[in-house]
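Chemist: have a look; sequence and predicted model below, questions after that.
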Amino acid sequence: MNFSIKEVAEKLNISQYTLRYYEREGLIPSVQRDNNGRRVYTDADLGWLQIVCCMRATGMSISYIKKYVDLCISSKDTLDERRKIMLEQKEIIEEEIKKYTDLLELVNMKLDYYDKKVSKDELKELIIEKKK
């Protein structure tokens, strides 16, 4: 299936400018063009873009992503190196998940505190109301 730049931008929630930039930087190996010179993205291009977006979301630099893409298109002899890059990305994501899990735990503790406080205050108000 083929997609326009607008469709890909909407599908991946990135700007058309970003798509053009990724292409200029060589992060999408071979975007085809139609007879009018407009970009035509394939399912394979979308696959590349999903990986690129994932890597960017974890803070990987454009040059490091470019290195990964170059390894992917060069040969099968680079499987170990590509796997190492993916393993590093996995570790980064796991660290981020842990960080946010810890933050969530703190927020939940504060919510529990406020819930208990509110419950005690409501109970006090009920007791006062009954005494009247």
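Modeler: Here it is on my side, so go on.
Chemist: when you work out contacts or count neighbours from here on, use the C-alpha atoms and nothing else.
Modeler: OK.
Chemist: please enumerate the strands of the chain.
Modeler: Read by DSSP state E, the chain holds these strands, from start to end of the chain: 32-33, 39-40.
Chemist: between those strands, which gets nearest to Ser75?
Modeler: strand 32-33 (21.7 Å; C-alpha to C-alpha).
Chemist: tell me how far the lengthiest helix in the chain lies from the chain's centre.
Modeler: Using DSSP state H to assign secondary structure, the helix with the most residues in the chain is helix 79-131. Averaged C-alpha coordinates place helix 79-131 at 21 Å from its chain's average position (C-alpha atoms, centre = their mean, to the nearest Å).
Chemist: for stretch 50-58, same thing?
Modeler: The gap between the average C-alpha position of stretch 50-58 and the chain average comes to 6 Å, counting by C-alpha atoms, centre = their mean.
Chemist: show residues contacting it.
Modeler: Outside of stretch 50-58, the residues that reach it under the criterion C-alpha atoms under 8 Å, 6 or more residues apart in numbering are Leu12, Leu27, Ile62, Ile65, Gln89, Ile92, Ile93.
Chemist: residues contacting the fourth one?
Modeler: Contacts for Ile65 (C-alpha under 8 Å, 6+ apart) come out as Leu27, Val52, Met55.
Chemist: against that first model, consider the following:
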Amino acid sequence: MEYTIGELAQKMNISTPTLRYYEDQGLLRHIKRLPNGRRVYTQKDVVMLNTIECLKKAGMSLQDISQYIDWCEEGFPSVQKRYELFVRKQEEIEQQIADLQKILATLRWKRNFYQKALESGELTICDADREKIAEAIIDDAL
């Protein structure tokens, strides 16, 4: 299946100027053009665009993404480099998720604490509960 720039932008939730920018920056390469100059995007372009967006959201610069695309065009000789890139990025994202889960646990606990305070009309916490909370924080179990 092939897509016009507008169709692809809508389906991928990306602006058409962003698609043009990616092409200008050499991130989307070898885009097919009709005789009238209009861009036509293939399934291969969709897959590459998805990868670009993923890497961008994973914190990679456009320059580093361009390097990855260069490696893709090299073929098999750069597979080890690409593998290592994705291993590193996966580890980084898994750490970010773990950090966010700890933050979310604290937010949930605080929200519940204040909800109970609103329901009871009291803002109290006993020393035993405070001790359990402190231990949970230290043990990353909150």
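Modeler: In hand now; what should we look at? Just so it is clear, the model here is predicted, and its values are computed rather than measured.
Chemist: just give the TM-score of the two.
Modeler: Comparing the chains after superposition, counting by TM-score structural alignment, normalised by the length of structure 1, produces a TM-score of 0.86; 122 aligned residues with a C-alpha RMSD of 1.5 Å.
Chemist: re the thing from before, mean neighbour count and distance to Leu106 of structure 1 added to the strands of structure 1, as a markdown table?
Modeler: What follows is the strands of structure 1, written out as a markdown table (neighbours: other C-alpha atoms under 10 Å; distance: least, C-alpha to C-alpha, whole Å):
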| stretch | mean neighbour count | distance to Leu106 of structure 1 |
| --- | --- | --- |
| strand 32-33 | 12 | 49 |
| strand 39-40 | 16 | 47 |
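Chemist: how about these, which one is nearest Leu79 of structure 1?
Modeler: strand 32-33 (26.3 Å).
Chemist: can you name every helix or strand that the closest one contacts?
Modeler: Using 3 or more C-alpha pairs under 8 Å, 6 or more residues apart in numbering; DSSP states H and E as the contact criterion, the neighbours of strand 32-33 of structure 1 among helices and strands are strand 39-40.
Chemist: the strand it packs on vs structure 2, average offset?
Modeler: In the superposition against structure 2, strand 39-40 of structure 1 averages 0.5 Å from its aligned positions (mean C-alpha distance after the TM-score superposition for structure 1).
Chemist: equivalent analysis for stretch 44-55 of structure 1, please.
Modeler: Relative to the matching residues in structure 2, stretch 44-55 of structure 1 has an average distance of 0.3 Å after the fit, by mean C-alpha distance after the TM-score superposition for structure 1.
Chemist: okay, that stretch sits on what stretch of structure 2?
Modeler: Counting by TM-score structural alignment, stretch 44-55 of structure 1 pairs with residues 44-55 of structure 2.
Chemist: chain center to that stretch: distance?
Modeler: For stretch 44-55 of structure 2, the separation from the chain centroid amounts to 12 Å (computed by C-alpha atoms, centre = their mean).
Chemist: just want the angle from the helix or strand where Asp129 of structure 2 lies to helix 79-120.
Modeler: Applying DSSP states H and E as the criterion places Asp129 of structure 2 in helix 127-138. Taking axes from the mean of the first three to the mean of the last three C-alpha atoms, to 10 degrees, one finds that helix 127-138 of structure 2 is oriented at 170 degrees with respect to helix 79-120.
Chemist: re the thing from before, other SSEs contacting the longest helix of structure 1?
Modeler: Using 3+ C-alpha pairs under 8 Å, 6+ apart as the contact test, the elements touching helix 79-131 of structure 1 are helix 62-74.
Chemist: buried ones in the helix it packs on?
Modeler: By 16 or more other C-alpha atoms under 10 Å, the buried positions in helix 62-74 of structure 1 come out as Ile62, Ile65, Lys66, Tyr68, Val69, Asp70, Leu71, Cys72.
Chemist: can I get the contacts of stretch 50-58 of structure 1 in TSV with distance to Ser4 of structure 1?
Modeler: Formatted as TSV, the contacts of stretch 50-58 of structure 1 follow (distance: C-alpha to C-alpha, whole Å):
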residue	distance to Ser4 of structure 1
Leu12	12
Leu27	18
Ile62	23
Ile65	23
Gln89	29
Ile92	32
Ile93	31
